[in-house]
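>>> Predicted model follows, preceded by the sequence.
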Amino acid sequence: MLENKDQSKTSLSQLGEFGLINHITKNFSIQQQSTIKAIGDDAAVLDFKSKKTVVSTDLLVEGVHFDLSYMPLKHLGYKAVVVNVSDICAMNATPTQVTVSIAVSNRFPLEAIEELYEGIRLACDFYKVDLIGGDTTSSTTGLLISVTALGEATEEEITYRSGAQENDLLVVTGDIGSAYMGLQVLEREKQVFLVNPQNQPNLEDYSYIIERQLKPEARNDIKELLQKLDVKPTSMIDISDGISSEIMHICKASNVGCNLYEDKLPLDPQLINVCEEFNLDSTTIAINGGEDYELLFTVSMNDFEKIKGNPHLSIIGHITAEKEGIHLITRENTKLPLKARGWNALNEEE
């Protein structure tokens, strides 16, 4: 991103830690009845009454999970909340609160932190979650963001990875693969820019897949959608690491196998075009690319009539006996063992 050298910048040391916390949280409002006390004491106070609480945490590290040369700080703040809200949605629960902790180096002025927290605030407003605390500290290695999300659900609503049964249908929301290809376009344009900084990229033809990478959305609408359809998922997971990896997580936790059908995968037309441009196989990208933050779940075969034809849902396969293994059924009707080649947080090479 081109930097305006004339901007006046405020050093974080001018505010101190508590001054910074007061400054960046003053525009956050309380939206949940369960939030008794948010920021301003030694701990937040929540009251979920008869419901169960679900909790999930993610850590985002500059240079590993995001690149600030093309990721605007406002988008980063928004995405940091989304990836955690998505984990709550993947339990078939309702997200309610988040805590946000940051470690930041002295190259970031106050104005940069304001941008980051504006994105966090927009996500909190959109998903109706309350910011209830966190921590701020200094860093020698750039920017780190840790978000913990909380949510609520009744015991009957909560859905684990371990409930898939033989003959269940495998269902996915939205489309898959686009976020990964959005990242490939951004990386390509970054390399062009490094060679020729005068060259401004024209990204109009890639708007959808880039948005899927820079500003993904969590599927907090699916719990209500399934309730209205009178469908209770038997297992559920979100697609952060690629659908092949997520299918394997469900199958391992549930002690089942699976057949995934290539011709049923929901691919956006822009994804298909860009895969051709990059000379990449769209199926490979769709099943191995991560960061879609869609939901993958299983439902009983008896619910087929309730969900078939729904514009938000695609039936992409079915659960088999564990001994039959986990397979991709190609368009030519060839049965291939499904391998997890998605994102591995501890090994960037995979």
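That came through, no problem.

>>> only C-alpha atoms for contact and neighbour calcs from this point on.
Will do.

>>> got the buried residues for stretch 230-248?
By neighbour count, and taking 16 or more other CA atoms under 10 Å as the criterion, the buried residues in stretch 230-248 are 231-248.

>>> cool, stretch 193-204 as well?
Judged by neighbour count (16+ other CA under 10 Å), stretch 193-204 contains no buried residues.

>>> Can you pull out the residues in contact with that stretch?
189, 192 (CA atoms under 8 Å, 6 or more residues apart in numbering).

>>> Endpoint to endpoint, that stretch covers what distance?
With CA to CA, to the nearest Å as the measure, stretch 193-204 spans 17 Å from end to end.

>>> which SS class is the closest residue to Gly242 other than its chain neighbours?
In space, Gly242 comes closest to Gly290 once its chain neighbours are excluded; the distance is 4.1 Å by CA to CA, 6 or more residues apart in numbering. For Gly290, the reduced secondary structure class is coil; criterion used: DSSP: H, G, I helix; E, B strand; the rest coil.

>>> residues touching Gly290, list them.
With contact taken as CA under 8 Å, 6+ apart, Gly290 is in contact with 177, 179-180, 239-243, 342-343.

>>> From these, pick the one nearest Met71.
If you rank those by distance to Met71 using CA to CA, Ala179 comes first, at 13.3 Å.

>>> any idea which element the closest one lies in?
Secondary-structure element containing Ala179, defined by DSSP states H and E: helix 178-195.

>>> got the contact list for the closest residue to Trp343 other than its chain neighbours?
Setting aside the residues directly before and after it, Trp343 is nearest to Asp241 in space (CA to CA, 6+ apart), at 5.0 Å. For Asp241, the set of contacting residues under the criterion of CA under 8 Å, 6+ apart consists of 288-291, 342-344.

>>> For Val147, see how far away Asp241 is.
When Asp241 is compared with Val147 (using CA to CA), they lie 18 Å apart.

>>> Ile158 now?
Applying CA to CA, one obtains 21 Å for the distance of Ile158 from Val147.

>>> Closest one to Asn92 out of the contacts of Asp241, please.
After measuring those against Asn92 - CA to CA - the closest member comes out as Glu291, at 18.8 Å.

>>> re earlier: which ones among the contacts of Gly290 lie within helices?
The helices in this structure, assigned by DSSP state H, contain 179-180, 243 from the contacts of Gly290.

>>> Export these to TSV and append columns for distance to Ala112.
TSV is the format used below for these (distance: CA to CA, whole Å):
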residue	distance to Ala112
Ala179	25
Tyr180	26
Ile243	34
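
>>> take a look at this one as well, against the first:
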Amino acid sequence: MIEDKDPKKTALQELGEFQLIKHLTKDFAITNASTLKGIGDDAAVLDLKDKKTVLSTDLLVEGIHFDLSYMPLKHLGYKAVMVNLSDIYAMNAVATQITVSIAVSNRFPLEALEELYAGIELATKSFNVDLIGGDTTSSKTGLLISITAIGVANDNEIAYRSGAKPHDLLVVTGDLGGAYMGLQVLEREKAVFKVNPNSQPDLEPYTYIVERQLKPEARKDIVELLKQLEVTPTAMIDISDGLSSEILHLCEQSNVGCDLYEDKIPLDPTVISACEEFSIDSTLVALSGGEDYELLFTIDQKDFDKIKGNPNLTVIGHMTDASLGANMVTRSGSKIGLTAQGWNSFKE
């Protein structure tokens, strides 16, 4: 297929705000019974009956949270939704609706926003959530995306960060560090491209970790799995800022300490080999890398048999008395205190 070197570009001012919203959202269908009215009125209308409502909002800013030189707009739309759904699943809740607001500069034609919304639409269909509203406005500094996610849960099933008790087991889903190492690969290839624009990066050996960075998957399946296993987490959080930061959040909110075992941290072989290539310590990457969007939670010890041997779940430690602090037990058996070195969007 011959690539179109001069694709059609439609200036956004040709449509105006209301026609733009109508155009970008025309293919979004309503699938949740709780959505009585979505886009098209002054406000959306939801009927959540006797469930508790949970909400989360995230703002993604070009140049701070994403780099369009290697982040395709369709992937960005998908990832922006995942970031928010992950927060809902971290409450042990079911995500049902989202709103999407964007601020966009005139360097983006309509076709670029169509790509962005194609990723958003794929996410809504894959995770059965309804797009019910939002806003569009102009920007002088590129692209900003703000998404609010809404979910529901039974009162007795909501998992806060504050429910962990000493002796609870600390459990993580999936594996860690992939998103950070994927970012390292993309940044390296970007630097090579700047020096030699004719170079073609070979990303195939890094497929898994690059996908972890560009197209993360929120762990809706874990909420469903825990329900099937009849396990209610005592506390839960998603891993957006790195394992150590999230453990410290749980410890602070629950007033407990923690022993994390270094040799239990789940690492994909691709992550280990990439860490060796970049001369980065894999444990440090898991502790501080962030953007994995896995779930970190605590369970009562009596529930251990229910999760034992499950390939989605790894017990990586246990909670202790607050006076003992949050520590990592190294492979050599020594203890070192955990520090928060995760993402800080305000650093220079």
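Everything's here; your move. The shown structure was predicted, so the numbers you read here are calculated from the model rather than taken from an experiment.

>>> now the strands for the stretch 201-348 of structure 2?
Listed from the start of the chain, the stretch 201-348 of structure 2 has strands (DSSP state E, counting those that start in this stretch) covering 235-238, 256-261, 295-299, 313-321, 326-329, 335-337.

>>> Distance to Pro109 of structure 2 added to those strands, as CSV?
Putting these into CSV (distance: least, CA to CA, whole Å) gives the following:
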stretch, distance to Pro109 of structure 2
strand 235-238, 35
strand 256-261, 49
strand 295-299, 37
strand 313-321, 43
strand 326-329, 49
strand 335-337, 50
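
>>> Out of those strands, which gets nearest to Val223 of structure 2?
Of all these, it is strand 295-299 that lies closest to Val223 of structure 2, at 9.5 Å by CA to CA.

>>> C-terminal to the helix or strand Glu115 of structure 2 falls within, what's the next element?
Applying DSSP H and E as the criterion places Glu115 of structure 2 in helix 110-126. Using DSSP H and E, the helix or strand that follows helix 110-126 of structure 2 in sequence is strand 130-138.

>>> corresponding residues in structure 1 for that next one?
Applying TM-score structural alignment, one finds that strand 130-138 of structure 2 aligns to the residue range 130-138 of structure 1.

>>> buried stuff in the matching stretch?
Under 16+ other CA under 10 Å, the buried positions of stretch 130-138 of structure 1 are 130-134.

>>> now that stretch: how far from the chain's centre is it?
Its chain's C-alpha centre lies 20 Å from the corresponding centre of stretch 130-138 of structure 1 when counted by CA atoms, centre = their mean, to the nearest Å.

>>> Kindly report the same for stretch 279-291 of structure 2.
17 Å.

>>> before we move on, what about stretch 141-160 of structure 1?
So, by CA atoms, centre = their mean, the centroid of stretch 141-160 of structure 1 is 11 Å from its chain's centroid.

>>> same deal with stretch 139-151 of structure 1?
Centroid separation for stretch 139-151 of structure 1 versus its chain: 15 Å, with CA atoms, centre = their mean.

>>> burial count for Ser345 of structure 2?
The number of residues packed around Ser345 of structure 2, counting by other CA atoms under 10 Å, is 8.

>>> With Thr53 of structure 1 instead?
Here the number of neighbours of Thr53 of structure 1 (other CA under 10 Å) works out to 20.

>>> That one in helix, strand or coil?
Thr53 of structure 1 carries the three-state label strand when classified by three-state DSSP.

>>> for it, what are its contacts?
150-153.

>>> For structure 1, just list every one of the helices.
Remark: helices assigned in structure 1 by DSSP H are 16-25, 73-89, 110-127, 178-195, 207-214, 222-228, 243-254, 269-277, 282-288, 304-307.

>>> Contacts for the first one, please.
Residues from elsewhere that reach helix 16-25 of structure 1, judged by CA under 8 Å, 6+ apart: 12, 113-114, 117, 136-137.

>>> List just the nearest of those residues to Arg107 of structure 1.
Nearest to Arg107 of structure 1 among the contacts of helix 16-25 of structure 1: Leu12, at 9.8 Å, using CA to CA.

>>> who's in contact with the closest residue to that closest one other than its chain neighbours?
Spatially, and ignoring its direct neighbours in sequence, Leu12 of structure 1 is nearest to Leu110 (5.5 Å; CA to CA, 6+ apart). Going by CA under 8 Å, 6+ apart, Leu110 of structure 1 touches 9-12.

>>> If you rank those by neighbours, which is first?
Most crowded among these, counting by other CA under 10 Å, is Leu12 at 20 neighbours.

>>> Hmm, Leu60 of structure 2 is touching Ser146, no?
Yes: the pair Leu60 of structure 2 and Ser146 qualifies as a contact (CA atoms under 8 Å) at a distance of 6.3 Å.

>>> Look up how far Glu155 of structure 1 lies from Lys149 of structure 1.
Rather than Lys, residue 149 of structure 1 is Ala. Ala149 of structure 1 sits 18 Å away from Glu155 of structure 1, going by CA to CA.

>>> So between those two, which is more surrounded?
Residue environment comparison for Ala149 of structure 1 versus Glu155 gives the larger neighbour count to Ala149, 27 against 12, counting by other CA under 10 Å.

>>> The closest residue to the more buried one other than its chain neighbours: how many residues sit nearby?
Residue nearest to Ala149 of structure 1 in three dimensions, not counting chain neighbours: Val98, with 4.3 Å by CA to CA, 6+ apart. Neighbour count of Val98 of structure 1, defined by other CA under 10 Å: 25.

>>> mind checking what Val98 of structure 1 lines up with in structure 2?
Correspondence of Val98 of structure 1 to structure 2, assessed by TM-score structural alignment: Ile98.

>>> which ones are touching its match?
129-133, 147-150.

>>> rerun at 10 Å
Taking CA atoms under 10 Å, 6 or more residues apart in numbering as the definition of contact, the neighbours of Ile98 of structure 2 are 38, 55-57, 81, 84-85, 120, 124, 129-134, 147-151.
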